[in-house]
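Q: need a structure here:
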Amino acid sequence: MKSAPGAAPDVLTLLAATNQSVRLDTATVAAPAFVAGLQAVAIRIAPPLVDVPADGVEFPFDWGADTPGTDRVELAPVVIDMQADSASNFGGYLMGELAAQPTDGGLSVSIPGGRHVRALTLTDLTSENIVFRNKQQLEAAGRRLTVSVRDPRGGWAAPTMSVPAVARRGAIPPTLTGASLADGVLRLPDLTGPIRIAIVGGDTPEEFSPKALTVGTVIGWAAPTPVDLTLTGPDGATLWNFPGALPDGTRQAPDVTVAVSAAVEALRTAGKPITGSLALHSKFPCKVRFAVTSVQGDLIRELAGTTTVELAGEPVALPLVRPLPPGRPGAAIADVKVTYRGKRLADISDPLPPPGPHRGVVVRSDRVLRALPPQALRGEHVSRIGLVGYCPQPTALLVRVVPAAATAKSAADLAPIGTPGTAMVDAAAATGVIWVDLPEPIHVDQPVAIEVSAGTGTLFWVADPDPLIRVVVLDPDPGRRPIVLGAVTLLTVDEPAISVARASLPTAPFADTTPLLASALFCTVEISDGQLRYPRGA
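A: All right, here's what the predicted structure looks like:
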């Protein structure tokens, strides 16, 4: 006897792969942690100190090649954590030699581009034939080095600091502090230019009198102050910026998820690799405490609308508009509704034989019997009988339920139990289940056998070793029988109607193939508003 080429999976084989009891649960999101009745509070840690060079610093992400079959991107929150940090131990960025001009009894030093200056290296700073390189030399000569900045109203403001500082006077604390001079390097508290330096006599600002001074060269060292700090996305669009200089003490935590998501979605839509970077730029090289959460999330395949599958004793592929994305999803979520129709495959039903040559019996006009165990079908109401095999030509079949004591010769003289079923079967070359409906359900209250004959044509009835059958019975109770998705139990049915919103489905059946739904139960399965989520970037 021939085998079925490319035979489809068998419902009973799929059901035999699992005996789990599964109840669908609604997909949930983890709740905040609680400890001893109090909600746990996260300790906010300062982000790392980041060097931002002239060409910026990048925060790359790589989701790999585009994944066909997805519909959109959904990102986890992308949040910046930015905090100003003066990096006080950093000496400064070399600016080179700065222009210095005599002005108003001092020396005006130009600072290019609006940068903040942290230090000036003053070579051969000379006044009254004395070269000053440190605070001690100034104190020994009774002189001070003062620093002034521009007055917004015009001209130079009064000195804001001096080396040495003005000493305490009674209850008045030291003033004009913040600068130091050592080894010819004047350290400053990150001033904007231009600035004026002067050598003066006197112990208080009221007594200050400028002295002539000269300097060989002035070398500038810029502060690491961020200016016009900007974060751009993979498409070059600005995600966030802070115009101007970043003041000390500034801390921000903006959410840039929407803009980053739009850029990642554009890559997906274009079919390009989903790779790129977020880039942090400053007008000048700088240091800033900065972190941004990694670009991670899910590629989403929508199973939109409602997909209805009628299960009637055979596996059914889940109808899909287009192929699924490659790989196994990280999560599958959908609304699921199951309605049991009051019918099922009887437990006596046989699985289909494996592919390959099959043995069996040839049924023509002579009756062929399949005897059943004495308790098989006892108390059941049989509505449909399936014969495993095929008819090589059009065939008229007669199927009767007869007492178990019947033989091929005696069955003709025995009255059938209930009304026989008939079917006209088209010619076929592949082994399958040939269903014969009974005119009315048969209540079985004794040991029985299944009798088959052909009025015309031929049935090749597969046997292993007995001829193989399927039997459908009426049963109002689903009996906690499973519905499987692929080879994984989707749920066990313990009541006639089950409905679960946003159920978490098994994911393995969606890996690289269209999943099959199967059950011994005759039921309607409705899967609505489904989502397959393929995690990326974690």
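
Q: for the rest of this, base every contact and every neighbour count on C-alpha atoms.
A: Noted.

Q: in the stretch 151-300 of the chain, which spans are helices?
A: With helices called from DSSP state H, counting those that start in this stretch, the stretch 151-300 of the chain shows them at 257-269.

Q: what segments of it are strands?
A: Applying DSSP state E, counting those that start in this stretch to the stretch 151-300 of the chain gives strands spanning 161-163, 180-182, 185-192, 195-201, 209-211, 217-222, 227-232, 238-245, 251-252, 275-281, 286-292, 297-311.

Q: ok, and what's touching the first one?
A: Okay, so that is strand 161-163. 135, 138, 144-148, 175-181 (Cα atoms under 8 Å, 6 or more residues apart in numbering).

Q: between those residues, which is closest to residue 447?
A: residue 178 (106.3 Å; Cα to Cα).

Q: I'd say that closest one and residue 190 touch.
A: No: using Cα atoms under 8 Å, residue 178 is not in contact with residue 190, being 10.1 Å away.

Q: ok, those two, which is more surrounded?
A: The residue with more neighbours, out of residue 178 and residue 190, is residue 190; 19 against 14, by other Cα atoms under 10 Å.

Q: second chain to compare with the first, below:
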Amino acid sequence: MKPKGPGERLRRKGAPGIAHALAEEIEVVPLDPGVTYVIDWAPISGATGVEVDSASMQLTGVVSERALGEVTAAAEDPGYAIKIPGALRRVRRLALRGLQWNERDVTTFPYRPEDRPDLTDLRLVVSVPDANGTLIPRFAIPPVARTDFIPEQLGGATYEGGILTLPDELTSKVVLSIVNGRHAGEFSKQPMKLAGADVTLAEYPTAVAILGPNGDPIWSQPGELVGTVSIDLKAAIQGALKACVARGEAPRVELELLGASGQVRATAPHVRGKLVRVFSGVVRAKVRGEPVALELPGAPLDAETPASAAADVSVRYLGLRLLPEASDPLPPASQAVGGAIVRETPVTRPLAGVAGRSLGAVGLVGRAPEKCELSVWPTDAARAASRAPDAAVAAALSAPGVARLEPDRRVEVTWIDMPERVLADGVALAARANQGRFFWAAGAGALLARVAVRDADPGSRPLLVDGAPVLKMHDPSAPTLQQSALPLPTGAFAGAPPTLESELFLTVDFGDITLRYAR
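A: Okay, the predicted model is just below:
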């Protein structure tokens, strides 16, 4: 049996007398001692559930033959009886000895004696007892032909070369008679003799069952297994796999196929489904102009890429958006960064592209080497450039935005909310440390800053998950957008949490993030 899905292993435990390799799609299984199949799914980190889409196997009874040897015939109305030793048995063949009609040996039917042209419808009739012991004609050779409104009757048996072949008739006795007549109601007994028969039985597998992990039967066939059965194992396997996951164990199930006697031709269980990981509740992320990793609770994400990922998503637009044309790119993490040390004396840099706009937030690129209170404000660029003390303060165009920072060795963006004020041309950005120091990073000869402006219209700008757009904000009058069971890019959940990014400042709530891993 080949693997049934990514990460799935399906194998069979060895049993005495069993030597078939599981690589065979169909194998013949002796029911005593039977065989154990193992459904062994590769686990995933943090699994919370199991979904089995289909789980089935097919069994076909393997019929064997058993020779009973010679059985003597005894006269019994309407002919001669062959009694089968023991209980009800399935009779497949009888090699008749000494079958005669009117003192003539008969080895084949249809039979037409040349000297009796009046006997045009001689037949060999096979009768068996019903549950009450009443003899019932079951077969006629040849069968009774079809008429206008009645189909062919008593078909299914043959007699050729002295061999009577039945369709594995379940009976304790076979009574043979030779009759003449076109229809059953016209049959008339003919003189006959029968010495006996060599009887061959058909034996089917009996008491076939499939046992679950605790040895409890999940399917059984009382008596004989005749023909082919398809067995739905979905509920049993799903329940067993769920129990494994609930206990924190690898998803593994053993099924035992056995019986009282005989053999079956079996297909190993075909199991298809998914391991599920659900992050119950709400996971919130604040997107403020920079990529942000979604903070997922619990065990780390599995390295395997899920087959599907979805969540109920609520996105609230905060009325701010990044202004790319006024924002500097961040320096590579591996690059050595220089810049300016911001203390009590204001440090300024030009701020272009903001005319006619209201600053919403300003992001300074850098870090605080110690506890720091940082003030940032827009100022008149020309007046701030004078050598007068505190010129940048005197030329301020609005009250400052203030941020309190903890010491950090990482160079990153510190966003500071700004008072509402529509700006004109000729604006600079000023910053000073009211307490401590701030290292303001520079790139390409200029101090680095990011700029967000107030804008009621989200402008159909997308929310990206690991670079893939998952939804867009369209309606200025509806700052909150909600979608149920929103599909998310599956690769974003392989080995590490996804990264969210947007030009819009957003609060994003992910409800019941659900990852499904194919098995």
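
Q: before we move on, back to that, need the strands of the stretch 151-300 of the first structure in a markdown table (columns: distance to residue 171 of the first structure).
A: Listed next are those as a markdown table, based on distance: least, Cα to Cα, whole Å:
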| stretch | distance to residue 171 of the first structure |
| --- | --- |
| strand 161-163 | 19 |
| strand 180-182 | 24 |
| strand 185-192 | 25 |
| strand 195-201 | 23 |
| strand 209-211 | 25 |
| strand 217-222 | 36 |
| strand 227-232 | 39 |
| strand 238-245 | 36 |
| strand 251-252 | 36 |
| strand 275-281 | 47 |
| strand 286-292 | 38 |
| strand 297-311 | 62 |
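
Q: quick one: closest of the ones you listed to residue 520 of the first structure.
A: strand 297-311 (8.4 Å).

Q: quick check: the closest one aligns to which part of the second structure?
A: Mapped onto the second structure using TM-score structural alignment, strand 297-311 of the first structure spans residues 273-287.

Q: how much space between the residue lying closest to residue 247 of the first structure once chain neighbours are set aside and residue 49 of the first structure?
A: Using Cα to Cα, 6 or more residues apart in numbering and skipping the chain neighbours, the partner closest in space to residue 247 of the first structure is residue 84 (6.9 Å). Taking Cα to Cα, to the nearest Å as the measure, residue 84 of the first structure falls 9 Å from residue 49 of the first structure.

Q: these two - which one has more neighbours?
A: Using other Cα under 10 Å, the more surrounded residue of residue 84 of the first structure and residue 49 is residue 84, with 19 against 16.

Q: so the more buried one touches residue 252, yeah?
A: No: counting by Cα under 8 Å, residue 84 of the first structure stays clear of residue 252, with 9.2 Å between them.

Q: burial measure for residue 150 of the first structure, as a count.
A: Residue 150 of the first structure, neighbours per other Cα under 10 Å, totals 15.

Q: what's the counterpart of it in the second structure?
A: In the second structure, residue 150 of the first structure lines up with residue 129, judged by TM-score structural alignment.

Q: list the contacts for the closest residue to residue 224 of the second structure other than its chain neighbours?
A: Once flanking residues are discounted, residue 224 of the second structure sits nearest to residue 206: 4.3 Å by Cα to Cα, 6+ apart. Each residue near residue 206 of the second structure by Cα under 8 Å, 6+ apart is listed here: 221-225, 259-262.

Q: from those residues, which is closest to residue 320 of the second structure?
A: Closest to residue 320 of the second structure, out of all of the contacts of residue 206 of the second structure and judged by Cα to Cα, is residue 221, at 69.1 Å.

Q: coming back round to it: out of the contacts of strand 161-163 of the first structure, who's nearest residue 404 of the first structure?
A: So of the contacts of strand 161-163 of the first structure, ranked by how close each gets to residue 404 of the first structure (Cα to Cα), first place is residue 178, at 109.3 Å.

Q: circling back to that earlier point, now the contacts of strand 161-163 of the first structure: which count as buried?
A: 135, 138, 144-148, 175-177, 179-181 (16 or more other Cα atoms under 10 Å).

Q: include distance to residue 523 of the first structure when you put these into a markdown table, please.
A: What follows is these, written out as a markdown table (distance: Cα to Cα, whole Å):
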| residue | distance to residue 523 of the first structure |
| --- | --- |
| 135 | 93 |
| 138 | 98 |
| 144 | 96 |
| 145 | 94 |
| 146 | 92 |
| 147 | 89 |
| 148 | 88 |
| 175 | 89 |
| 176 | 88 |
| 177 | 86 |
| 179 | 85 |
| 180 | 87 |
| 181 | 89 |
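
Q: list the contacts for whatever residue of the second structure lines up with residue 263 of the first structure?
A: Counting by TM-score structural alignment, residue 263 of the first structure corresponds to residue 240 in the second structure. Residues counted as contacts of residue 240 of the second structure (Cα under 8 Å, 6+ apart) are 213, 252-253.

Q: out of those residues, which are shared with the first structure?
A: Retained in the first structure by both residues aligned by TM-score structural alignment, their matches' Cα atoms under 8 Å are the following of those: residue 213.

Q: can you lay out the contacts of residue 240 of the second structure as JSON lines showing distance to residue 488 of the second structure and neighbour count?
A: Formatted as JSON lines, the contacts of residue 240 of the second structure follow (distance: Cα to Cα, whole Å; neighbours: other Cα atoms under 10 Å):
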{"residue": "213", "distance to residue 488 of the second structure": "36", "neighbour count": "17"}
{"residue": "252", "distance to residue 488 of the second structure": "29", "neighbour count": "22"}
{"residue": "253", "distance to residue 488 of the second structure": "31", "neighbour count": "22"}
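
Q: for residue 373 of the first structure, which non-adjacent residue is spatially closest?
A: Among residues not flanking residue 373 of the first structure along the chain, residue 447 sits closest, at 7.1 Å (Cα to Cα, 6+ apart).

Q: my read: that neighbour touches residue 376, true?
A: Yes: counting by Cα under 8 Å, residue 447 of the first structure touches residue 376, with 7.1 Å between them.

Q: count the neighbours of the alignment partner in the second structure of residue 485 of the first structure for me.
A: Here residue 485 of the first structure is matched to residue 465 in the second structure, going by TM-score structural alignment. Using other Cα under 10 Å, residue 465 of the second structure has 23 other residues around it.

Q: what about the closest residue to residue 465 of the second structure other than its chain neighbours, helix or strand, and which?
A: Excluding the flanking residues, the one nearest residue 465 of the second structure by Cα to Cα, 6+ apart is residue 500, at 4.8 Å. Using DSSP states H and E, residue 500 of the second structure falls within strand 499-501.
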